[in-house]
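> missing the sequence, but the structure's below:
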């Protein structure tokens, strides 16, 4: 359960299409997860209506993978997005995958400014293994 949790706020995103298209954002997120070697189990993305007839709505989505999750929320009326990338594993360090996933998403959204926090979660605990019953 040890892993890296990256929490980021992106400001001034210059790729407005990714902020307003749930299908395009889903395609980007799922592909990025697979590219860095994560095991995608499922996803759900939702497209919001705009605040009024002159604006496109934002989108929100999650990708669940065996190693944890990605959550993304966009606010096109503010040219912003938030990311939540958590990658963990009981047998190995997947922090490199978390960083690569984060970098791919930031490169695609093209923010002018980012506020980011990295949280190291979990402890090194021994893995409990069940003993097989003796065969009689």
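Alright, I've got the coordinates. Computed from a predicted model, the values in this text were never measured in an experiment. Residues are numbered from 1 along each chain as shown.
> could you use CA atoms for every contact and neighbour count after this?
OK.
> what does the strand or helix carrying residue 106 contact?
Applying DSSP states H and E as the criterion places residue 106 in helix 95-109. Helix 95-109 is touched from outside by 3-6, 13-16, 18-19, 28-29, 32-33, 36-38, 85-88, with contacts defined as Cα atoms under 8 Å, 6 or more residues apart in numbering.
> show the buried residues in those residues.
Buried by 16 or more other Cα atoms under 10 Å: 3-6, 13, 16, 18-19, 29, 32-33, 38, 85-88, out of those.
> those in strands, which ones?
Under the assignment DSSP state E, those contribute 3, 4, 5, 6, 85, 86, 87, 88 to strands.
> comparison target, given below:
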């Protein structure tokens, strides 16, 4: 049992869907930069990276995914719309909000839409 009055962190399973419209669509076709951005965010949020993959489509759009011990983090880009869709399924003691903040900072957005859904684990 913890110290009296000490805050106990409760593990949650949360799904985040983030739409980010960017100023410069050039970042949306740069797979190495996007994978690095996901890695940086995962490390900042204390996530453990188990694997990663990426794919560049004929129009330059990128899909990049990190498999995390706590679940996954992905980005799908739509350069023709200046749009990136980010999905994070996070469980445990990772800082999902910090992870998303790092990604948003790296993308230099003009507009962001974040949806957070608490998922059932019991």
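Right, received. Where do you want to start? Values in this document were obtained by computation on a predicted structure and should not be read as measured data.
> the counterpart of residue 44 of the first structure in the second structure: neighbour count?
Aligned counterpart of residue 44 of the first structure in the second structure: residue 53 (TM-score structural alignment). By other Cα atoms under 10 Å, the residues close to residue 53 of the second structure number 12.
> whereabouts in the second structure does the helix or strand that the helix holding residue 106 of the first structure is followed by align?
Sequence order places strand 113-121 as the next helix or strand after helix 95-109 of the first structure, per DSSP H and E. Counting by TM-score structural alignment, strand 113-121 of the first structure lines up with residues 111-119 of the second structure.
> check the mean deviation of the matching stretch from the first structure.
Here stretch 111-119 of the second structure, set against the first structure after superposition, deviates by a mean of 1.1 Å using mean Cα distance after the TM-score superposition for the first structure.
> contacts for that stretch?
Identification of contacts with stretch 111-119 of the second structure by Cα under 8 Å, 6+ apart yields 12, 13, 14, 15, 16, 17, 18, 19, 20, 21, 22.
> repeat that with 6 Å
If you take Cα atoms under 6 Å, 6 or more residues apart in numbering as the criterion, stretch 111-119 of the second structure is touched by 13, 14, 15, 16, 17, 18, 19, 20, 21.
> for residue 56 of the second structure, which non-adjacent residue is closest in space?
Nearest-residue entry for residue 56 of the second structure: residue 62, 4.6 Å, with adjacent residues in sequence omitted and distances by Cα to Cα, 6 or more residues apart in numbering.
> corresponding residue for that neighbour in the first structure?
Per TM-score structural alignment, residue 62 of the second structure is aligned with residue 59.
> what number of residues lie near that match?
24.
> with residue 57 of the second structure instead?
Residues contacting residue 57 of the second structure under the criterion other Cα under 10 Å number 11.
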